[in-house]
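J.: Here is my input; please provide its structure:
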Amino acid sequence: MAIKSLRILCDIELPEETIRVWDGSGGPFIDLDGNRYRPAQFTEDALQSIEAAINGEAYTLALSLISVTQSAADSIWDYDETTSVQGSPFVLKLQFMDDTEQPDGDPIVVFTGEIDNLDVADESSADGIKSVVNLEVTNLFTLRTVTNGAVLSDVDQRARSAVLNPSAADDQFCKRVPLMRDATIKWPNW
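T.: Now for the predicted structure:
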């Protein structure tokens, strides 16, 4: 069977439950493991953030879920007030679908992180009140920057790398970058 489409799946592992959503409308989506994903709609900015995160260009992922019912948004806000969701794991996956819109293989994990902030905003329009749930998710690369915006020193980077990847070899990134200054780029001669 040929792959016809893909679905963006999000697993939000809160302290007491796991919320699963997929980008789209319609009914729920059931994956191969039997997990049920609720439909949600991401804003256009959220889809661009997801694209940047998948391409490794972002270390912070900002998601905004629109078309959330006011009761669901209220329950999310109440939950965050009683049990902090900060630090909860977040997983973003891509699920390929076959020509019958059934899952084709296991989903591919493309971004993992922790929830840094959550807020709920209500917007009123002629159609009524719509709620927007905003999530800010950070991953381990956030640790590369210091609060004042400066980049970590070589010593700090090596120490941080040893903590994050204890089984990896010593981080040589800061030693190799200055060597690139003296390298010559040779363009192909067509």
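
J.: hey, let's count contacts and neighbours off CA atoms from now on
T.: OK.

J.: ok, which stretches of this protein are strands?
T.: 3-13, 18-23, 29-30, 36-42, 60-68, 89-98, 108-125, 128-138 (DSSP state E).

J.: Compare the ones you listed and give me the one nearest residue 81.
T.: strand 108-125 (10.4 Å; Cα to Cα).

J.: gap between stretch 125-135 and the chain center?
T.: 22 Å (Cα atoms, centre = their mean, to the nearest Å).

J.: Would you mind listing the buried residues in that stretch?
T.: 130-135 (16 or more other Cα atoms under 10 Å).

J.: How about stretch 97-115?
T.: Neighbour count says stretch 97-115 has 97-98, 102-104, 107, 110-115 buried, by 16+ other Cα under 10 Å.

J.: what's the span of it, first residue to last?
T.: Separation of the first and last residues of stretch 97-115 by Cα to Cα, to the nearest Å is 28 Å.

J.: one more, for comparison:
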Amino acid sequence: MAIKSLRVLCRIEFPSKTFRMWDGAGPYLDANGDIWVGARLTEGLDQIESAMNGEASTLMLSMSGVDQAVSDLAYEDMEAGEVIDAKVQLLIQPCDEWDQPVGDPEVKFTGFVDNMPSDDSVSGDQVVSTLVLEVRNRFDLRTLVSGAVLSDVDQRARSKVLNPGAPADRFAERIPGLVDKQIVWPRFS
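T.: This next block holds a predicted model:
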């Protein structure tokens, strides 16, 4: 089967429940029998693309038109202190010419919630809920204060804590070898 379209899916794993949302209208039933609720990703589509391409270490994800029951549960979890560090995944689901899923969705971004401000507004006689997720991923911890030095040992320890099943982060392994290096600028005559 040929892939004709893609769906952007967002899975949020709170301790009490897993929320599944997709960028569209109405419910969506996947091949595993899970129901994904329709929501509009109103802001941050360029941020989503950057996050999926590995170019962003943080993500601001805004979802409008979220079902009231989902919004209420998210608010209750926020009040209970269960939202911070909840796992967020952005997935891509390939679809055929009839918008039916082809294969399993592919995880493109995994991060953890830092904050979740929400807003409810009234449109006519309906309440429109908007959730904003401020999400960080494991590379967010690479940022340093001014003047600090990133060490290989520290980076490997961070990666072991943040992603225990993955190979060690080798990002800074050449840093110790650069300590005694001298850079000589070319002299042009």
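
J.: Report the TM-score for the pair.
T.: The TM-score (TM-score structural alignment, normalised by the length of the second structure) is 0.78; 178 aligned residues with a Cα RMSD of 3.1 Å.

J.: thinking again about what came up before, dump the strands of the first structure to JSON lines, plus distance to residue 164 of the first structure.
T.: Output for these, formatted as JSON lines (distance: least, Cα to Cα, whole Å):
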{"stretch": "strand 3-13", "distance to residue 164 of the first structure": "21"}
{"stretch": "strand 18-23", "distance to residue 164 of the first structure": "25"}
{"stretch": "strand 29-30", "distance to residue 164 of the first structure": "34"}
{"stretch": "strand 36-42", "distance to residue 164 of the first structure": "31"}
{"stretch": "strand 60-68", "distance to residue 164 of the first structure": "17"}
{"stretch": "strand 89-98", "distance to residue 164 of the first structure": "16"}
{"stretch": "strand 108-125", "distance to residue 164 of the first structure": "13"}
{"stretch": "strand 128-138", "distance to residue 164 of the first structure": "15"}
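
J.: Residue 52 of the second structure: how many residues sit nearby?
T.: 17 (other Cα atoms under 10 Å).

J.: What's the match for it in the first structure?
T.: Under the alignment by TM-score structural alignment, residue 52 of the second structure pairs with residue 54 in the first structure.

J.: Counterpart of residue 135 of the second structure over in the first structure?
T.: Using TM-score structural alignment, residue 135 of the second structure lines up with residue 137 in the first structure.

J.: quick one: the closest residue to residue 133 of the first structure other than its chain neighbours and residue 135 of the first structure, what's the gap?
T.: Excluding the flanking residues, the one nearest residue 133 of the first structure by Cα to Cα, 6 or more residues apart in numbering is residue 120, at 4.6 Å. Between residue 120 of the first structure and residue 135 of the first structure the distance is 9 Å, computed by Cα to Cα.

J.: likewise residue 25 of the first structure?
T.: Counting by Cα to Cα - residue 25 of the first structure and residue 135 of the first structure are separated by 20 Å.

J.: what's the mean deviation for the lengthiest helix in the first structure versus the second structure?
T.: The longest helix of the first structure (DSSP state H) is helix 70-82. If you overlay the two and look at helix 70-82 of the first structure, the average distance to its match in the second structure is 3.2 Å (mean Cα distance after the TM-score superposition for the first structure).
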